[in-house]
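Visitor: Below: sequence and its predicted model.
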Amino acid sequence: MSSPQPSAVPALRIRPSKGVEEYPALASIWRGAVDATHDFLADPDRDDIEARLQSDYFPAVVLCVAERDGVPVGFAGTLDGNLEMLFIDASRRGEGIGTALLSHTIAEHGVRKVDVNEQNLPATAFYTRRGFEVVGRNDTDEAGRPYPLLHLRLNRSS
């Protein structure tokens, strides 16, 4: 007798966002991901960013969504060759979702640049392992908050 096979992980599908109807689910993914990875972010700053996600940030980018069995498990936002955001459901980290989204944005949206919070060492390592290199730094984030940003660019020889 053969032993039962472990259940397969459902296939990952990357698709364009469905728009505002999907924003609450994406905001929930964002919050869980930030809580898991951005311990340097002060609560009032996190809350301010979260309050502007659906009204300001999501509509300003081209959003693509990674889903398994029809359920969003991550998303990325791009604009003019820049990866503006990439967040994965905190319970799904390590499943290759981030890599799949990054590969998709590079191939389909021409991503060549990304900014990363300097304090988010795992994110910096994620991008550098995938061919990005640090090419600059700012002492503050784009809103002037005290979170230094590293500017990364895809190394074309990668």
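Guide: Perfect, thanks for sending it. Numbering: from 1, shown residues only.
Visitor: switch to C-alpha atoms for all contacts and neighbour counts from now on
Guide: Will do.
Visitor: From what I see, F132 and L154 are in contact.
Guide: Yes. Look at F132 against L154 with CA atoms under 8 Å: they come within range, at 4.1 Å.
Visitor: where do the contact lists of the two overlap?
Guide: By CA atoms under 8 Å, 6 or more residues apart in numbering, F132 and L154 have these common neighbours: K113.
Visitor: could you point out the longest helix in this protein?
Guide: helix 23-37 (DSSP state H).
Visitor: Show me which residues of it are buried.
Guide: For helix 23-37, a neighbour-count test (16 or more other CA atoms under 10 Å) marks Y23, L26, A27, I29, W30, R31, G32, A33, V34, T37 as buried.
Visitor: That one packs against which elements?
Guide: strand 71-79, strand 82-88 (3 or more CA pairs under 8 Å, 6 or more residues apart in numbering; DSSP states H and E).
Visitor: Next one for the comparison:
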Amino acid sequence: MIESIVPSIGKILTDKGWTMSTAESCTGGLVAATLTDFSGSSAWFSGAVVAYSNEVKMAQLHVHEQAIIDHGAVSEPVVRAMAEGICKTLNVDVGISLSGIAGPTGGTPDKPVGTVWMGWHVNGKTYAEKFIFDGDRMSVKQQSLQTVLEKLYRLLEIN
């Protein structure tokens, strides 16, 4: 699926004259690495921020400290701010963000292991959605990668 969706994302971005970037926490740069595995991605992919710490989220992605205090790093307000923030930081048209608990530790009753919030900023609109994935750490990261790109493709089609 990745083999077909990434070139499709690239074509839409190129046709629109848009560029994109990623703001990643729990995936640790996996999305950016996957996008850049494809030849020609430099035409539409600008860069990434791996914001594993809250300090990086605030300093590089313009996430307000109060959002983290009030909702936690794994939350809708934070991934929305991350997606918008990466667009500002790297001056791109499209930003995607991920923040989650890949495990095996770190889960809580409210946010169990496998909880991942994702954000997309496309054509001036910001979207966010929560997912709960099963499996080990790498499985959660791989499912996050697939899901964030599938949703990005759908959003690019309608915007």
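Guide: Received, thanks. Source: prediction; values computed, not measured.
Visitor: Let me see the TM-score of these two.
Guide: After superposition, the two chains reach a TM-score (TM-score structural alignment, normalised by the length of the first structure) of 0.31; 84 aligned residues with a CA RMSD of 5.0 Å.
Visitor: Make JSON lines out of the helices and strands packed on helix 23-37 of the first structure and add distance to L149 of the first structure.
Guide: Below are those laid out as JSON lines (distance: least, CA to CA, whole Å):
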{"stretch": "strand 71-79", "distance to L149 of the first structure": "17"}
{"stretch": "strand 82-88", "distance to L149 of the first structure": "12"}
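Visitor: Tell me how many other residues crowd P16 of the first structure.
Guide: Using other CA atoms under 10 Å, P16 of the first structure has 12 other residues around it.
Visitor: Now the closest residue to it other than its chain neighbours: which helix or strand?
Guide: In space, and not counting its chain neighbours, P16 of the first structure is closest to C64: 4.4 Å by CA to CA, 6 or more residues apart in numbering. Applying DSSP states H and E as the criterion places C64 of the first structure in strand 62-68.
Visitor: List the neighbours of the helix or strand where E50 of the first structure lies that are in contact with it.
Guide: Per DSSP H and E: E50 of the first structure is located in helix 43-52. For helix 43-52 of the first structure, the surrounding residues in contact (CA under 8 Å, 6+ apart) are A27, R31.
Visitor: Kindly calculate the angle that that helix makes with helix 23-37.
Guide: If you take axes from the mean of the first three to the mean of the last three CA atoms, to 10 degrees, helix 43-52 of the first structure sits at 160 degrees to helix 23-37.
Visitor: buried stuff in helix 43-52 of the first structure?
Guide: Buried residues in helix 43-52 of the first structure, counted by 16+ other CA under 10 Å: E50.
Visitor: quick one: I12 of the second structure and L156 touch, right?
Guide: Yes. In this structure I12 of the second structure lies within contact range of L156 using CA under 8 Å: 7.0 Å.
Visitor: can you put the helices and strands packed on helix 23-37 of the first structure in TSV and add mean neighbour count and distance to A107 of the first structure?
Guide: Output for these, formatted as TSV (neighbours: other CA atoms under 10 Å; distance: least, CA to CA, whole Å):
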stretch	mean neighbour count	distance to A107 of the first structure
strand 71-79	22	12
strand 82-88	22	12
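Visitor: Quick one: closest of those to I106 of the first structure.
Guide: Using CA to CA as the criterion, the shortest distance between I106 of the first structure and those is 8.8 Å, found for strand 82-88.
Visitor: closest to E84 of the first structure among the buried residues of helix 23-37 of the first structure?
Guide: Closest to E84 of the first structure out of those is W30 (12.9 Å), distances taken as CA to CA.
Visitor: where's that closest one relative to M85 of the first structure, distance?
Guide: Distance, W30 of the first structure to M85 of the first structure, using CA to CA, to the nearest Å: 9 Å.
Visitor: Let me know the angle separating the longest helix of the first structure from strand 82-88.
Guide: On the basis of the same axes, to 10 degrees, helix 23-37 of the first structure is oriented at 80 degrees to strand 82-88.
Visitor: ok, the residue nearest to P16 of the first structure - contacts?
Guide: C64 of the first structure neighbours (CA under 8 Å, 6+ apart): I14, R15, P16, S17, F75, A76, G77, L101.
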